[in-house]
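A.B. asks: Coordinates for the following, if possible.
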Amino acid sequence: MAENAVAEKNEEKNPLAREESRSYERYIKPAVNIIETEEGLTLTADVPGATKDTLEVHVEKGILTLSASASRNLPGKPAYTEFELATYYRQFSIPEVLDQEKARADLSNGILTLQIPKREAAKPRKIEVKVS
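C.D. replies: Just a heads-up that it's a prediction; the model follows:
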């Protein structure tokens, strides 16, 4: 029975296995950079046209989900366009060593910056050696 429990836990954490049900609406997978430091993770995502009100960032069972609807808020009628704005959607599995409660998100000029620090117990630290 232990084997089944492990498999179920892995399936729960796999973004593809537990991805939320979505309509057949068209989605855009935003370009993302993830940088890991000793302090934690910094994720930047390109979400032009998204606003603070339409952007949703949440974590559940080790899965980080980004979603946002985008709109073109420019005055006038577009004469020529080469890309469409649609709903953004992306999921990532994140490690348990991150302190999700202290996560900070900032949206500026269509760039989402999400900072998730590591838990204090997971941060590397130097142990002082004493001579006796």
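A.B. asks: only C-alpha atoms for contact and neighbour calcs from this point on.
C.D. replies: Fine.
A.B. asks: so where do the helices sit in the protein?
C.D. replies: Per DSSP state H, the chain carries helices over the ranges 2-13.
A.B. asks: could you pull out the strands for it?
C.D. replies: With DSSP state E, the ranges of strands along the chain come out as 27-28, 32-36, 40-46, 56-60, 63-68, 87-93, 104-108, 111-117.
A.B. asks: Between those strands, which one is closest to residue 127.
C.D. replies: strand 40-46 (20.2 Å; CA to CA).
A.B. asks: What helices and strands are in contact with the closest one?
C.D. replies: With contacts defined as 3 or more CA pairs under 8 Å, 6 or more residues apart in numbering; DSSP states H and E, the packing partners of strand 40-46 are strand 32-36, strand 111-117.
A.B. asks: please give me the structure for this one as well, since I'd like to look at both together:
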Amino acid sequence: MDSKQLQAKDKQELQTKSETTQTRPVFVPAVDIYENNDALVLLADMPGVSNDGVEIHLEDNELTIRGRVSEEASGLSPIYTEYRSGDYYRSFTLSNVIDQDKIEASMKNGVLKVVLPKAEAAKPRKIQVKAA
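C.D. replies: Below is the predicted model of the structure:
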């Protein structure tokens, strides 16, 4: 396979160590994280999730993302499906580098974008060298 070709990645189901009361499968969304001088930008792929179906919680430096896929009431009963639907769950531990009061999120075309601004102390800065 040519190194420039992309491979499709199957959804990874969330592995739990305790009992769960979920009646539907829960998947770990694929996530890309980018960085610039001002922030970290997290992009989570959650197809089928609407703005109303996303919950983001921040508690004790842990950012938790949940996405609920709404059931379509089409009146059709599937006889064969290749696309597994379910909900999404992912959590991240944040460091003190992130200004937690300024976190913003938006959803577009099934992709959740979370902007995690850096705290002022964590931003790169130029230090002036003085003559001794």
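A.B. asks: most tightly surrounded among the helices and strands packed on strand 40-46 of the first structure?
C.D. replies: Across those, averaging neighbours per residue (mean count of other CA atoms under 10 Å) puts strand 111-117 on top, at a mean of 20.
A.B. asks: who does it touch, helix- and strand-wise?
C.D. replies: Using 3+ CA pairs under 8 Å, 6+ apart, strand 111-117 of the first structure sits against strand 40-46, strand 104-108.
A.B. asks: Quick one: closest of these to residue 97 of the first structure.
C.D. replies: Judging these by CA to CA, what sits closest to residue 97 of the first structure is strand 40-46, at 8.8 Å.
A.B. asks: I would like the residues contacting that closest one, please.
C.D. replies: By CA atoms under 8 Å, 6 or more residues apart in numbering, the surrounding residues in contact with strand 40-46 of the first structure are 30-36, 98, 110-118.
A.B. asks: try stretch 85-105 of the first structure
C.D. replies: 13-15, 19, 26-30, 40, 47, 49, 59, 62-72, 112-119, 122.
A.B. asks: ok, the closest residue to residue 65 of the second structure other than its chain neighbours - contacts?
C.D. replies: Nearest non-adjacent residue to residue 65 of the second structure, counting by CA to CA, 6 or more residues apart in numbering: residue 56, 4.7 Å away. Shown in contact with residue 56 of the second structure (CA under 8 Å, 6+ apart): 63-66.
A.B. asks: Buried ones only from those, please, as a PyMOL command.
C.D. replies: Buried residues within the contacts of residue 56 of the second structure, by 16 or more other CA atoms under 10 Å, are selected in PyMOL with:
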select buried, resi 65+66
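A.B. asks: Checking the contacts of residue 56 of the second structure against the first structure: which ones persist?
C.D. replies: Retained in the first structure by both residues aligned by TM-score structural alignment, their matches' CA atoms under 8 Å are the following of the contacts of residue 56 of the second structure: 63-66.
A.B. asks: Same list (these) but as JSON lines, adding distance to residue 85 of the second structure.
C.D. replies: Shown next, in JSON lines, are those (distance: CA to CA, whole Å):
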{"residue": "63", "distance to residue 85 of the second structure": "24"}
{"residue": "64", "distance to residue 85 of the second structure": "20"}
{"residue": "65", "distance to residue 85 of the second structure": "17"}
{"residue": "66", "distance to residue 85 of the second structure": "14"}
